[in-house]
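S.K.: what shape does this take:
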Amino acid sequence: MQWYLKVLKQYADFSGRARRTEFWMFVLFNILAVIVLSIIDVLIGTATFTATSTGFATGGGLLTSLYQLAVLIPSLAVGARRLHDTGRSGWWQLLALIPLVGAIILIVWWATEGTPGANEYGMNPKQEMAGGYPQGGYPQQQYPQAGYPQQQDQGGYPQQGYPQQGGYPQQPGYPQQGGYPQQGNQTPQA
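M.R.: Down below sits the predicted model:
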């Protein structure tokens, strides 16, 4: 639901990039909303529901039509941002005007993973949500990742976790635990 609301908050924002999750969750909630509103339209009599020789047919309902009109711009915006994530212009959505073939091409592009790293449309949305680390997430303590140097403990084995940074100088006479190196030949004072 948070992905659906995120798209609605960016109602007419055609700039930037959108993750696959954001796009497809929005599509899923739209489909569910149209189904529920179509049922309500039939129940209150604002749509027709008739049996045909090949199945059932429904006529456009008032609530369903109003909903689809309300989400038209956010749908186009999230579709454009999703295409931006794959490195394509949002204008490629005009392929939908080509019957069947255009829709198939767009579905394939929308399902394709986005370009890693930044592209001409902005940062990778996976990296933005994860804090900007290169692999799309924070360094894990159990699994060393490329680009994050591992320190070695006194036995020569790599330590897991974040690399240690320098800190404040230690008191003279106490063992150095990381931080700034001691200056000169200092002796402990009693």
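
S.K.: CA only for contacts and neighbour counts going forward, please
M.R.: Fine.

S.K.: report the buried residues of the longest helix seen in the chain.
M.R.: The single longest helix within the chain, with elements called by DSSP state H, is helix 20-44. Residues of helix 20-44 classed as buried: 20, 22-27, 30, 34, 37-42 (neighbour count, 16 or more other Cα atoms under 10 Å).

S.K.: another sequence for comparison is provided below:
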Amino acid sequence: MSLTDAARTCLTSKFATFSGRARRAEYWWFSVLYMGAAAVIVGVAFAIEAPLLSVFLLPFIVPMLSVSVRRLHDTGRSGWRMLIALIPAVGPVLYLLGMTVDSTPGTNQYGPSPKTADQPVG
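M.R.: Presented below is the predicted three-dimensional model:
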């Protein structure tokens, strides 16, 4: 999955889809887009006015949360596990490590593996 594919998937077809699974590539490419957009918006907000930051980042929050939940589902974990990032100091590290784990092979309780769905047959 490319950056444009991840952006298209997360911002259109799966904008607020918290069920199912998301591959590592989809999560990380959308994270790059989210952080890039945040960096640009922060620069513009400081140049113009700070309250604009929340207005422009708001449309990206729901897709970022949904792709994070689907990524956790892909590793066989509940989306509530995302709350581990709220633990001071070690929480964000544990959260990021959890996002780097490979997919659960085959079907798990959250659905079929998107990894096998993306591979060509034959």
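
S.K.: quick revisit: tell me what the helix or strand following the longest helix of structure 1 is packed against?
M.R.: As assigned by DSSP states H and E, the chain's next helix or strand after helix 20-44 of structure 1 is strand 49-52. Counting by 3 or more Cα pairs under 8 Å, 6 or more residues apart in numbering; DSSP states H and E, the packing neighbours recorded for strand 49-52 of structure 1 are strand 55-58.

S.K.: please tell me which residues of structure 2 the strand it packs on aligns onto.
M.R.: Alignment of strand 55-58 of structure 1 against structure 2: no match, by TM-score structural alignment.

S.K.: residues near the aligned residue in structure 2 for W110 of structure 1, how many?
M.R.: In structure 2, the residue paired with W110 of structure 1 according to TM-score structural alignment is M99. Each residue near M99 of structure 2 was counted by other Cα atoms under 10 Å, and the total is 20.

S.K.: same check on R23 of structure 2?
M.R.: Around R23 of structure 2 there are 23 residues (other Cα under 10 Å).

S.K.: that one pairs with which position in structure 1?
M.R.: Under the alignment (TM-score structural alignment), R23 of structure 2 pairs with R19 in structure 1.

S.K.: before we move on, what about A85 of structure 2?
M.R.: In structure 1, A85 of structure 2 lands on A96 (TM-score structural alignment).

S.K.: list the residues that contact V69 of structure 2.
M.R.: Contact partners of V69 of structure 2, counting by Cα atoms under 8 Å, 6 or more residues apart in numbering, are 18-19, 78-80, 82.
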